[in-house]
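Chemist: Predicted model follows, preceded by the sequence.
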Amino acid sequence: MNSAVKRVVCVSAALLLSVAGLASAATAVDAPDPTSTTAGTVPGAAAEDAAPQPTLSAEASVESVEAWEEFRVQGASTHLPAGTRVTLQQLQNEKWVGLPIHVNTTDAHTYSVRVKLGVKGLGHIRMVGGGAVSNTVQITVR
C-alpha cells in the first residue's frame, strides 16, 4: 500500500472511532435515570398536563345481516372536535382496510352511518378518525 492510501485508511478509521465514541457518549449522557426526580418538578405532572386522548365508540344496529343488506353503525366521540371525519374499516386478511364510507361527527359528538357488507361470514368492523380508533364490532353476513 502506498503512503497516501495508508493515510486515507488511518484518517477514515480515526473518524469512525471518534463518531462511534461520540454516539456512545451521547447515549450514556442522554439516558435519564427513571427513578430520580429533579428539583422543582413533580412526578406525574407531565401526565396531568397532557391533552386527553380522543376516543370513538361503535355499535351496529344488528348482529347478523344478509349480504348487501343495509344496517347502521353509530357511536360517539370524546375529545374530538365536532365535524371530525370518521371512516369505516373492515378486517380483511388480517389487515384493517378503509372502506369508502365516511361521516362527520355531529355537534353532539355522535355519528351514524349506513353500511352494506357483501363478504359472507363473520366480519369485523371499526371506525377511525381524528387519531382515535373505536372498539371492534362483529357482524355476521349470511
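Modeler: Good, I have the coordinates. Residues are numbered from 1 along each chain as shown.

Chemist: make it CA atoms for all contacts and neighbour counts henceforth
Modeler: OK.

Chemist: need the helices for the chain, in chain order.
Modeler: 3-30, 45-49 (DSSP state H).

Chemist: As JSON lines, those with mean neighbour count and distance to Pro81 would be great.
Modeler: Below are the helices of the chain laid out as JSON lines (neighbours: other Cα atoms under 10 Å; distance: least, Cα to Cα, whole Å):
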{"stretch": "helix 3-30", "mean neighbour count": "11", "distance to Pro81": "37"}
{"stretch": "helix 45-49", "mean neighbour count": "9", "distance to Pro81": "19"}
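
Chemist: Including distance to His79, could the ones you listed go into TSV?
Modeler: Below are the helices of the chain laid out as TSV (distance: least, Cα to Cα, whole Å):
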stretch	distance to His79
helix 3-30	34
helix 45-49	15
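
Chemist: dropping in the other structure now:
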Amino acid sequence: MNRAYRLAISGALTAGLVAGGAAGAFAATPAPAKAVATQKAAAKPAPKPALTAQASTKTVKAWQEFRVTGKATGIKPGTTVALQQQKGTKWTTLPAKVTVNKNATYSMRVKLGIKGKNNLRVAGGGAVSAPFTVTVR
C-alpha cells in the first residue's frame, strides 16, 4: 500500500471520528460498486404467479368435448394446473389436469355433463384464473 493512500484513509477515519464517532467514519467510506449492484439485483421481486383461462366455446351439448387454454405467468414449466367448477359458494377440482409447457401455456380437453351454466376457473402454481362460464345444453 503506498504512503499517499494510507494517509488519505487515516485522514478520512480521523475526520469521521471527530465528526460523528466510529459510525460516521465507516459511513463516509463508499460501498464497493459490486456490492451495490448485487443489492439492486437481489431487490428485484419475482413475478407474481398468474393464470389466464378461456374456453374454446361458450355453449356445448352434454359430454361434448371442448378445450380450455391459457397462459401462465410466474409459474415454472411442468407445474400442474387443474380445472375447477363452482358448486354453490365452493370451488371443486375436476379431474381435468395438465402441466404448463415450456412456452408458459397450457391446453386441456374437457367434457361437462351438468346442464346449465357452469362457472369454471383454472388453479395451480399458487395462482387462480378469473372465472369463465360454459353453458351445457
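Modeler: Structure's in. What do you need? Computed from a prediction, not measured in an experiment: that's the story for all the values here.

Chemist: hang on, the earlier thing: tell me which of the helices of structure 1 lies nearest to Leu99 of structure 1.
Modeler: helix 45-49 (34.9 Å; Cα to Cα).

Chemist: Can you tell me which helices and strands that closest one packs against?
Modeler: Contacts defined by 3 or more Cα pairs under 8 Å, 6 or more residues apart in numbering; DSSP states H and E place helix 45-49 of structure 1 against no helix or strand at all.

Chemist: so where in structure 1 does the longest helix that structure 2 contains end up aligned?
Modeler: Determined from DSSP H, the single longest helix within structure 2 is helix 3-28. Alignment of helix 3-28 of structure 2 against structure 1: no match, by TM-score structural alignment.

Chemist: buried sites along that helix?
Modeler: Neighbour-count burial for helix 3-28 of structure 2 flags 12-13, 16, 24-25 (criterion: 16 or more other Cα atoms under 10 Å).

Chemist: who's in contact with the equivalent of Ser107 of structure 2 over in structure 1?
Modeler: Aligned counterpart of Ser107 of structure 2 in structure 1: Ser112 (TM-score structural alignment). By Cα atoms under 8 Å, 6 or more residues apart in numbering, Ser112 of structure 1 lies in contact with 72-75, 103.

Chemist: what's the answer for Pro100 of structure 1, then?
Modeler: Per Cα under 8 Å, 6+ apart, neighbours of Pro100 of structure 1: 87-88.

Chemist: Please pull up the equivalent of it in structure 2.
Modeler: Aligned counterpart of Pro100 of structure 1 in structure 2: Pro95 (TM-score structural alignment).

Chemist: Please verify my assumption that Ala62 of structure 2 contacts Asn118.
Modeler: No. Applying Cα atoms under 8 Å, one finds Ala62 of structure 2 not in contact with Asn118, separated by 11.6 Å.

Chemist: That'll do, ta.
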